[in-house]
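Trainee: here is my input, please return the structure:
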Amino acid sequence: MEFCFVLHCRSCYPGSLDPEKVKGKIIVCFDGFPVVSRTIKKLVAEDAKAKGLILINENDESAPFDSGPFPFTEVGTTIGYKILKYINSNKNPSAIILPTVEIPRIKPAPVVAYFSSRGPSVLTENILKPDIMAPGVAILGAVTPKDEEESASDGEKPGGYAIESGTSMACPHVTGASALVKSVHPKWTSSMIRSALMTTATVYDNMRKPMTNSSASFATPHEMGVGEISPVKALNPGLVFETTTEDYLRFLCYNGSPEKTIRSMSKTKFKCPTKSSDDLISNINYPSISISKLEKSKGFLTIKRSVTNVGHPNVTYTSTVQAPMGMKVKVLPKKITFLENVKRVSFKVLFDGSEASSGYNFGSITWSAAQYSVRTVFAVNVE
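Mentor: Here you go, the predicted structure:
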């Protein structure tokens, strides 16, 4: 806990602060100067030896700022003007810097962050991207000692931790979840682990409602992928979609890579299929389905998939389809059975968009058996 006087310094752009007036004080700045980022404002405040920074953000939409050990808070215009009114009405306005505390059970959560990557994929729309969601906003994590020493205030010992946001925080969560699955299933390949994480992900928030984005609209698979990781569920997925080396090589063929280049890279005598086109990428054995172009006039389009049983033997799975209005989706066969000597089974999914809305349509196919629920998300662009 630290008691400090408060000083209003307007925009906090470089050269605007007098170190003699700012030193040891908490300063209040506006975020209304578009060419000066929050990072710059924070550095300006630090260089002037301020004790902390309150930033009034007129948009009130920003993600938590990665300020390191420097005390920083961001408020909206309504609260900001109340602070300014307090400063202007007191000869010696003051504030107290309190230790950071966790605020549990924020609702709704999770929510797709405004800065999170969105699909469809730039490389090919026939692979659904993003794959999956993981926590990536305001994550408290360890930082390198060197960075902490450089950003710590004079006379203060580096804390060793900081709040960070972004893909660099979400990826470690997925990596940790993958390591957890690998520790339980050491013989599983990376594609099996990816499949386990994707087919067991959740699409509901902590209010038991469909997940939303930063605009409070329902999130689509082009925003959240298959949903948010559920590491414990991924330990026992029931079925997995194994993406083989041949799948990846075929992907390169379909995407236009020369056969000679693929052979050289893979050090094999692999031959591309006689017919290769971007549309065939949808048949790569991936845990999700994406179709970049489904023409209304051409009837059903068939997509193929194979699943491997990693759960109980002698089990039968039944498929259920959640399809958008107007789109016809058929799964053949509707039931698949695994015996002790049958580990891998193929099935087909047929899509007809003749009565569907133009543009991307989203839905899912779920294979269910006993305690297992294996969900495959699809994204189909109807033209």
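
Trainee: please make it C-alpha for all contacts and neighbour counts, starting now.
Mentor: Fine.

Trainee: give the burial count for Glu156, as a bare number.
Mentor: The tally of other residues near Glu156 (other CA atoms under 10 Å) stands at 10.

Trainee: next up, the contacts around the spatially most central residue of the chain.
Mentor: Centroid-nearest residue in the chain: Met133, 3.4 Å away (criterion: CA atoms, centre = their mean). Residues in contact with Met133 (CA atoms under 8 Å, 6 or more residues apart in numbering) are 170, 224-229.

Trainee: please apply the same query to Lys343.
Mentor: So Lys343 contacts 308-310 (CA under 8 Å, 6+ apart).

Trainee: most neighbours, which of the residues you listed?
Mentor: Asn309 (21 neighbours).

Trainee: the spatially closest residue to that one that is not a sequence neighbour and Tyr248, how far apart?
Mentor: Leaving aside its sequence neighbours, Asn309 sits nearest to Leu239 (CA to CA, 6 or more residues apart in numbering; 4.7 Å). Distance of Leu239 to Tyr248, computed by CA to CA, to the nearest Å: 20 Å.

Trainee: between these two, who's got more neighbours?
Mentor: Taking other CA under 10 Å, Leu239 and Tyr248 do not tie; Leu239 has more neighbours (26 against 14).

Trainee: wait, that one touches Pro313, no?
Mentor: No: Leu239 lies out of contact with Pro313 (CA atoms under 8 Å); the separation is 11.1 Å.

Trainee: ok so, going back, make a markdown table out of the contacts of Lys343 and add secondary structure and distance to Phe351.
Mentor: Output for these, formatted as a markdown table (DSSP: H, G, I helix; E, B strand; the rest coil; distance: CA to CA, whole Å):
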| residue | secondary structure | distance to Phe351 |
| --- | --- | --- |
| Thr308 | strand | 23 |
| Asn309 | strand | 25 |
| Val310 | coil | 28 |
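
Trainee: buried ones in the lengthiest helix in the chain?
Mentor: The single longest helix within the chain, with elements called by DSSP state H, is helix 167-184. Using 16 or more other CA atoms under 10 Å as the test for burial, helix 167-184 gives 167, 169-170, 173-174, 177-178, 180-182.

Trainee: one more to put side by side:
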Amino acid sequence: MMDRWIKPDPTVEIEDGGWRLARLGLGNPNWKPKYLGFPVGFGPVSVVSSYVTSNKDPKASIKFQQTILGTMPAPAVASYTSRGPSPSYPGVLKPDIMAPGSLVLAAYIPNSYAASIGNYIFLSSNFAMLSGTSMACPHASGIVALLKGAHPEWSAAAIRSALVTTANPLDNTMKPIRDNGDVSLSFASPLAMGAGQIDPNQALDPGLIYDATPLDYVNLLCTMNFTQKQIMTITRSKSYDCSNPSADLNYPSFIALCDPNVSKATFKVFSRTVTNVGQGSATYKVKIVQPEGSTITVSPKVLVFGKTYEKQTFSVTINCSSNNNGKVPFGEVVWIEENGKHKVRSPVVVSPVPAVTY
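Mentor: Model (predicted):
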């Protein structure tokens, strides 16, 4: 029997039905006793008992002989993850993607305790199980380095696009990823998981990319009411002006911010330009998954590329619904290559207008 309470004399306590269980102190007296899944028989426990009672400093080790792979369902959105919309700029979907970040075996500070037993015993280790953005970020950063090595000509925006449009929204049971932060374990919204779980192999060959230039970012700053002086502080250049402000940023996702207090239909229009990074000519047809209560229209519905690095522009119009009963509906725009392997998927979110802090 294991209970989390320090006992100075950890002797054998229970003897019943041919089994004997040793009591192991692990700290907090408020924890209820836990029973071992595989108790030890009389022979081995006698040896353990004799060793424990005859040594002033008894020690034990646990050897893990099995690694369990393919646990289902996985992945799932962690309950503690930060969710969108972004309070600093809600017009860009937050987050972009999700990456492994819960209970990751990570290198740890030597000689610094990684765990404790009660209030008195502190354990150090070269490794620890850690969770959070600091664990997910190395996964994503490593994949970005992989993509940059494979495609040195790609910009940061191109790499972001490849990661977003190839992310997987399904778990290993082929059902939508669930949100552990929801008590009902409902399917995760893009405001919780972005486009889905990061997929490095698919991102190496995305088919189309949504690229962006420094001017796109300057045009975005212009829509956020930054002054010319503030923009110069960021760009370190006088060559930019606000003659063509635009919030589109050619982002590989869409978030329509709709005021729930407006009863009449609201239309949000987005313009996007995609670049063919596949091999040679290609034709893509659009597939739309409509958000509940809203309508997405894409024009044109077919994109034809005559060669690699050719660009094509399309528009997305979202007819917002103001009657979503507090829900945040979401859908997607997917460009599917004819007679090819590429599917270029962008999440679409219809969200109430949040408070903006800029």
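
Trainee: which bit of the second structure covers the longest helix of the first structure?
Mentor: Helix 167-184 of the first structure lines up with residues 133-150 of the second structure when matched by TM-score structural alignment.

Trainee: need the max-distance pair from the contacts of Met133 of the first structure.
Mentor: Put simply, by CA to CA the two of the contacts of Met133 of the first structure set farthest apart are Ala170 and Val226, 14.8 Å from each other.

Trainee: what's the nearest residue to Lys271 of the first structure if we skip its chain neighbours?
Mentor: Nearest to Lys271 of the first structure is Glu259, by CA to CA, 6+ apart, at 6.7 Å.

Trainee: surely that neighbour and Phe251 touch.
Mentor: No: applying CA under 8 Å as the test, Glu259 of the first structure and Phe251 come out as separate, 11.5 Å apart.

Trainee: where does the corresponding residue of the first structure for Thr233 of the second structure fall, secondary structure wise?
Mentor: Matched by TM-score structural alignment, Thr233 of the second structure corresponds to Ser264 in the first structure. Counting by DSSP states H and E, the element that carries Ser264 of the first structure is helix 259-266.

Trainee: with Glu150 of the first structure instead?
Mentor: helix 145-151.

Trainee: that helix: what's the following helix or strand?
Mentor: Following helix 145-151 of the first structure toward the C-terminus (DSSP H and E): strand 161-164.

Trainee: quick one: that following strand to the second structure mean distance?
Mentor: For strand 161-164 of the first structure, the mean deviation from the second structure after alignment is 1.7 Å (mean CA distance after the TM-score superposition for the first structure).

Trainee: for that strand, packing partners?
Mentor: strand 139-142 (3 or more CA pairs under 8 Å, 6 or more residues apart in numbering; DSSP states H and E).

Trainee: tell me the residues of the second structure aligned with the strand it packs on.
Mentor: The aligned range for strand 139-142 of the first structure in the second structure is 104-107, by TM-score structural alignment.

Trainee: how far apart are the matching stretch and its match in the first structure?
Mentor: Looks like 1.5 Å for stretch 104-107 of the second structure (mean CA distance after the TM-score superposition for the first structure).

Trainee: let me know the secondary structure of Gly43 of the second structure.
Mentor: Under DSSP: H, G, I helix; E, B strand; the rest coil, Gly43 of the second structure falls in the helix class.

Trainee: and it, how close does it get to Arg20 of the second structure?
Mentor: Taking CA to CA, one finds Gly43 of the second structure at 10 Å from Arg20 of the second structure.

Trainee: these two: which is more packed in?
Mentor: For the pair Gly43 of the second structure and Arg20, the greater number of neighbours falls to Arg20 (21 against 10), based on other CA under 10 Å.

Trainee: just to check, the more buried one is in contact with Val12?
Mentor: Yes: between Arg20 of the second structure and Val12 a contact is recorded at 7.2 Å, counting by CA under 8 Å.

Trainee: related to what we said a few turns ago, what do we get in the second structure for the residue nearest to Asn309 of the first structure?
Mentor: Aligned partner of Leu239 of the first structure by TM-score structural alignment: Leu208.

Trainee: show me the contacts for that match.
Mentor: 162, 274-278, 344 are the contacts of Leu208 of the second structure under CA under 8 Å, 6+ apart.

Trainee: export those residues to TSV and append columns for distance to Val316 of the second structure.
Mentor: Below are these laid out as TSV (distance: CA to CA, whole Å):
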residue	distance to Val316 of the second structure
Ala162	20
Val274	13
Thr275	17
Asn276	19
Val277	22
Gly278	23
Val344	15
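
Trainee: secondary structure element holding Glu20 of the first structure?
Mentor: With DSSP H and E as criterion, Glu20 of the first structure is part of helix 19-22.

Trainee: for that helix, buried residues please.
Mentor: 19, 22.

Trainee: list the buried ones in the following helix or strand past that helix?
Mentor: Moving toward the C-terminus from helix 19-22 of the first structure, the next helix or strand (DSSP H and E) is strand 26-30. With burial defined by 16+ other CA under 10 Å, the residues of strand 26-30 of the first structure counted as buried are 26-30.

Trainee: quick check: Ser373 of the first structure vs Ala234 of the first structure, distance?
Mentor: Computed as CA to CA, the Ser373 of the first structure to Ala234 of the first structure distance reads 11 Å.

Trainee: now the common contact residues for those two.
Mentor: By CA under 8 Å, 6+ apart, the residues touching both Ser373 of the first structure and Ala234 are Thr200.

Trainee: check which residues of the helix holding Glu150 of the first structure are buried.
Mentor: 148-149, 151.

Trainee: of all those, which comes closest to Asn92 of the first structure?
Mentor: The nearest one, if we look at the buried residues of helix 145-151 of the first structure relative to Asn92 of the first structure and count by CA to CA, is Ser151, at 28.3 Å.
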